[in-house]
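Asker: With the input below, show me the fold.
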Amino acid sequence: MNEKIKNHVHNILAPYQDVKNVQDLEEELSQNLQEKFTDYKKDGHNEEQAYYMTINSIGDITELIQSINVETKELKQTVPMDFSKTELTKSDFRSVSVYKGKFNASNLNESDFSYADLTDSMFKSSNLTKAIFHQVNLTGVQFKWANFKQASFKGCIYDNTYFKQCNLTDIVFDEETFNGTIFEGTSLKKASFRNATLLNVQFRGSDLKKSDFEGAKMDKLTYNFLKSAKIDLSKVTII
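Answerer: Sure thing, here's the model as predicted:
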């Protein structure tokens, strides 16, 4: 479990590895968290409970960075991360900021991106089976030839997000808000967009067979794309 904690700390500090003193901070934080984990175990919590209590105790990572006088705005512009061609099964990317990151040809099966900021990142030929995307900033993210089998999406930001030739079959997007999102040549068979809001969304040559838009709200552009695909739009609202 100590190794799992160290890996989590390394992931959340990954965008800052070029910053002076960040490695010392990583070592110190890992040690402190391992001590907390031990204390939680002594209090009677099982390993899984103790682990999540330990991770959740970290708080706002920007405060840690500011403690060593780092301007996070500068880091956002200068430190892109490359995780391409990497085995990352069940990786913990929760609350991590990875700006313009690359996850090309990586195995991210069952990885958790909850509360992460992935602005302008690229996922090309990535395996995202059972991956978790809850409350994730996907602004400008490009997914190309990615497999999302049994992946989970909830409360994400999809501003100008691009899905090209991806497998989104059976994916649930209920109550999500899409703005300028493009689905190109993508399988959306049996996908659910119930009660979702769709603005300037394009479905270029995508397979929408048996997809569900009941209760969705959309603008005329999106409506026309779906109408041309002969989707049942009898229960949608044009806004």
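Asker: use CA for all of it now, contacts and neighbours both
Answerer: Will do.
Asker: Distance of residue 27 relative to residue 65?
Answerer: Distance, residue 27 to residue 65, by Cα to Cα, to the nearest Å: 14 Å.
Asker: and this one, so I can compare the two:
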Amino acid sequence: MDKPFITDQSYISKDFTGSKLAKGEYENCVFEGCNFADAYLDNQNFMECEFIDCNLSNANIRHTTFKEVSFSHCKMMGLKFEDCNTFLIDFSFNDCNLNYTSFYGLTLLKQQFISCKMVETDFTEAILKNAVFDSCDLQGAIFGRTDLEKADFRTATNFVIDPEASNLKKARFSKDGIIGLLKKYNLSIEP
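Answerer: Below is the predicted model of the structure:
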């Protein structure tokens, strides 16, 4: 069954918690102030779409395609991005709450996370080469067997990364961020 092709539409302040977003291929659409909390967004295709001030917490995104999708000022707690269709996956996050979200095992080259709250976010076995964590709070974020080659953590805070358990080749850190790399050694570092 072919999905309808929906293009250049705006969805403003819609609540999709009780009624589902129609199955379709959404291109160049804007979702602003919409509530998708605990909703079913599975098997959808979003191409060149924008989500602004939306709540997508705990939404089912199994087999959903996100291609050139931007999320701004969104609440996105508890999402499992590894359940998405990973072919051509491409998204950006600006000022989003990604607490308890999982990117387990994903390949996200040059991924942009800007001013995001990412408490206990799971990056285990992800490939995040050249990723940027600009002004992100990474308290309790999980980095295990993660490829962070050339990743930029210079303005990120509260992260703890074991350099022996992840690839940090040419990754960038501020002097203050070095503490997050030495945590496992239980050192006393004073200013």
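Asker: TM-score, when you put one on top of the other?
Answerer: Overlay of the two chains. TM-score (TM-score structural alignment, normalised by the length of the second structure): 0.74; 168 aligned residues with a Cα RMSD of 2.6 Å.
Asker: and the next element down the chain from the helix ranked longest in the first structure?
Answerer: Identified as the longest helix of the first structure according to DSSP state H is helix 22-42. Toward the C-terminus, helix 22-42 of the first structure is succeeded by helix 47-56 as the next helix or strand (DSSP states H and E).
Asker: what's the burial count for residue 191 of the first structure?
Answerer: Close neighbours of residue 191 of the first structure, defined as other Cα atoms under 10 Å, add up to 21.
Asker: err, residue 163 of the first structure, not the other one
Answerer: Residue 163 of the first structure has 24 neighbouring residues, counting by other Cα under 10 Å.
Asker: Repeat that for residue 131 of the second structure.
Answerer: 21.
Asker: From what I see, it and residue 112 are in contact.
Answerer: Yes. Between residue 131 of the second structure and residue 112 there is a contact at 6.0 Å, judged by Cα atoms under 8 Å.
Asker: More neighbours: which of residue 27 and residue 65 of the first structure?
Answerer: More neighbours surround residue 65 than the other of residue 27 of the first structure and residue 65, with 18 against 13 (other Cα under 10 Å).
Asker: Which of the helices or strands spans the more buried one?
Answerer: Taking DSSP H and E as the criterion, residue 65 of the first structure maps to helix 61-66.
Asker: okay, that helix sits on what stretch of the second structure?
Answerer: The aligned range for helix 61-66 of the first structure in the second structure is empty, by TM-score structural alignment.
Asker: In the first structure, what residue spans correspond to helices?
Answerer: Along the first structure, the stretches classed as helices by DSSP H are 2-12, 22-42, 47-56, 61-66, 72-78, 220-228.
Asker: Residue 123 of the first structure is nearest to which of these?
Answerer: helix 2-12 (17.3 Å; Cα to Cα).
Asker: Let me see the ranges of the strands in the second structure.
Answerer: 5-7, 10-12, 25-27, 30-32, 45-47, 50-52, 65-72, 85-94, 112-114, 132-134 (DSSP state E).
Asker: how close does the third one sit to the first structure?
Answerer: If I follow you right, that is strand 25-27 of the second structure. Superposing on the first structure places strand 25-27 of the second structure at an average distance of 2.4 Å from its equivalents, by mean Cα distance after the TM-score superposition for the first structure.
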